[in-house]
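> Curious how this folds, go ahead:
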Amino acid sequence: MTRVLVVEDDPQLVRALKINLQARRFEVEEASTGGTALRIAAARKPDVIILDLGLPDMDGLEVIRGVRDWSRVPILVLSARHTSEDKIRALDAGADDYVTKPFSMDELLARLRAATRRQQAPEGRSEDAVVTTEGFTVDLAAKKVLRGERSVRLTPTEWHLLELLISHPGRLMTQRRLLLEIWGPTAGDSTNYLRVYMAQLRRKLEADPSHPRYLITEPGMGYRFEP
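This next block holds a predicted model:
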């Protein structure tokens, strides 16, 4: 059973989320403060976290950064903050998706399912599938990335984007396909998500992120991994 940690200080919303999640056979943990959320996340190891940013003891961004110090668990932000800057700050901090309040429960559940799918190992991979470039090495089976001898920590969404690109070397991956594969049909035309995550991957993997060698943008179309 998939374990979801709901971090939210509105008891009515927590109750609604709990009812809907348990009806779909999710196991639900809850926390009303950031400190409690960090303790529960460390002790219970949830499969996915639903996180409000407006918590009484700390900003939700601090919770994201605290979790990212040790875990790649998917984090789905659920917040009344709706500007592009708010979303980009959360994604930059390590969140995997962002849903604004008020929200559709069906959309939230679809995004939650997409987040849990991203954690599943890809089927049909060779156990020794390793992609090596002069700049970095990617072990698909172990889900590890190295730059030289240094391990590179990626969020689940960063990993999924990188995996999709390097699994199709030299081929254009359209924005629409990447959005569908990573966030599902509810992502629509959220190309800003792709820009944020591609920028993060380049900062982590490219020697010169402003002039990428491996992770190439095809303007107006999509992205390509050039081995």
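
> drop to CA atoms for contacts and neighbour counts, all remaining ones
OK.

> any idea how far T2 is from L17?
The gap separating L17 from T2 is 15 Å, by CA to CA, to the nearest Å.

> These two: which is more packed in?
It is L17, of L17 and T2, that has more neighbours when counted by other CA atoms under 10 Å, with 19 against 14.

> Just confirm the more buried one is within a helix.
Yes. Assessed with DSSP: H, G, I helix; E, B strand; the rest coil, L17 lies in a helix.

> ok, now how distant is it from K204?
35 Å.

> Let's verify the closest residue to L201 other than its chain neighbours: helix, strand, or coil?
Distances taken as CA to CA, 6 or more residues apart in numbering place E158 nearest to L201, at 6.6 Å, with adjacent residues excluded. Applying three-state DSSP to E158 yields a three-state assignment of helix.

> For E158, which residues are in contact?
Neighbouring residues of E158 by CA atoms under 8 Å, 6 or more residues apart in numbering: 197-198, 200-201.

> next up, for comparison:
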Amino acid sequence: MNIVLVVDDEAEIRDVIHIYLRNEGFQVLEAEDGVQALEIVNSTSIQLIILDVMMPNLDGIKTCMKIRETSMVPIIMLSAKGEDIDKITGLTTGADDYLTKPFNPLELIARVKAQLRRQHFTPRETDRSVFTLHDLVFDKHKHFVSVSGKEVSLTPREFSILELLTDYPGQVFSADKIYETIWDEPSGYSENTVMVHIRNLRDKIEENPREPRYIKTVWGVGYKIDK
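Below you'll find the model as predicted:
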């Protein structure tokens, strides 16, 4: 059974999320701030975290950053703030998705399921399981990425984006197409969201992210990886 950790300082919101998750067959743990959340993450095998941004003691942004130091567990962030800058900030810290309060609980459940499906995706039927380019090695079956012989740790979303691009070398994917494919939903904040993930990927795999060797930008169109 998948265990979901709900982290929010508002008991009413935790209760609502708990009920909906439990009705879908999930086991639910709760924390009222980041400190409690880290204690649970360090002692329990969690499959997904729903993390509020604005909390006392240790807020969601700092909590997400701490979790990412040791774990790639999917994280969906919640916030009452709806501006693009807040979404970008949350995603830059390593979150996999972002939902603005007030939210529809059914939409949250759909996003939880999408994240968990993505964690156990079936690889596409292609002739190549290992993609190499210059110093980059991408092995989707072993879920392994290295650059110049050093393993690179990617978030699930970053890995999925890189998988999409390496499965179709030379093909240009628009931000909307990447978003619809990886996030499994219609494009909304697709341009900023994809841009942040591409930037994070480049920071991890490129020697000089400003002059990328791997993930190329086709201005006005999208992104690609050449072979």
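
> Put one on top of the other, what's the TM-score?
Once superposed, the chains reach a TM-score of 0.93 (TM-score structural alignment, normalised by the length of structure 1), with 227 aligned residues with a CA RMSD of 1.8 Å.

> before we move on, back to that, now check the residue nearest to L201 of structure 1 against structure 2: what is it aligned to?
Applying TM-score structural alignment, one finds that E158 of structure 1 aligns to E158 in structure 2.

> quick one: that match and T92 of structure 2, what's the gap?
For E158 of structure 2, the distance to T92 of structure 2 - CA to CA - is 11 Å.

> Find residues that contact each of those two.
Shared contacts of E158 of structure 2 and T92, counting by CA under 8 Å, 6+ apart, come down to 197, 200.

> burial of P102 of structure 2, as a residue count?
12.

> how about it, secondary structure?
coil.

> What is the equivalent residue in structure 1 for it?
Per TM-score structural alignment, P102 of structure 2 is aligned with P102.

> Setting aside sequence neighbours, what's the nearest residue to that match?
P102 of structure 1's closest residue in space is A80 (CA to CA, 6+ apart), at 7.2 Å.

> quick one, what contacts the one you found?
A80 of structure 1 neighbours (CA under 8 Å, 6+ apart): 100-102.

> ok so, going back, and the contacts of E158 of structure 1 as a markdown table, adding distance to V28 of structure 1?
Shown next, in a markdown table, are those (distance: CA to CA, whole Å):
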| residue | distance to V28 of structure 1 |
| --- | --- |
| Y197 | 28 |
| M198 | 32 |
| Q200 | 31 |
| L201 | 32 |
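
> Using CSV, please lay out the residues you listed together with secondary structure, distance to A121 of structure 1 and neighbour count.
Listed next are these as CSV, based on DSSP: H, G, I helix; E, B strand; the rest coil; distance: CA to CA, whole Å; neighbours: other CA atoms under 10 Å:
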residue, secondary structure, distance to A121 of structure 1, neighbour count
Y197, helix, 20, 22
M198, helix, 21, 20
Q200, helix, 22, 19
L201, helix, 20, 19
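
> Quick check: of those, which lies closest to E62 of structure 1?
Q200 (18.3 Å; CA to CA).

> Report the spatially closest residue to that closest one, excluding sequence-adjacent ones.
Counting by CA to CA, 6+ apart, the residue nearest Q200 of structure 1 is D92, at 7.3 Å.

> and the one you found, what is it in contact with?
Contacts of D92 of structure 1 (CA under 8 Å, 6+ apart): 196-197, 200.

> Check S146 of structure 2 too.
Contacts for S146 of structure 2 (CA under 8 Å, 6+ apart) come out as 135-138, 152, 205.

> Out of these, which are shared with structure 1?
Shared with structure 1 under both residues aligned by TM-score structural alignment, their matches' CA atoms under 8 Å, the contacts from those are 136-138, 152.

> can you pick the most crowded of these?
Greatest neighbour count in the kept ones among the contacts of S146 of structure 2, by other CA under 10 Å, goes to F138: 21 neighbours.
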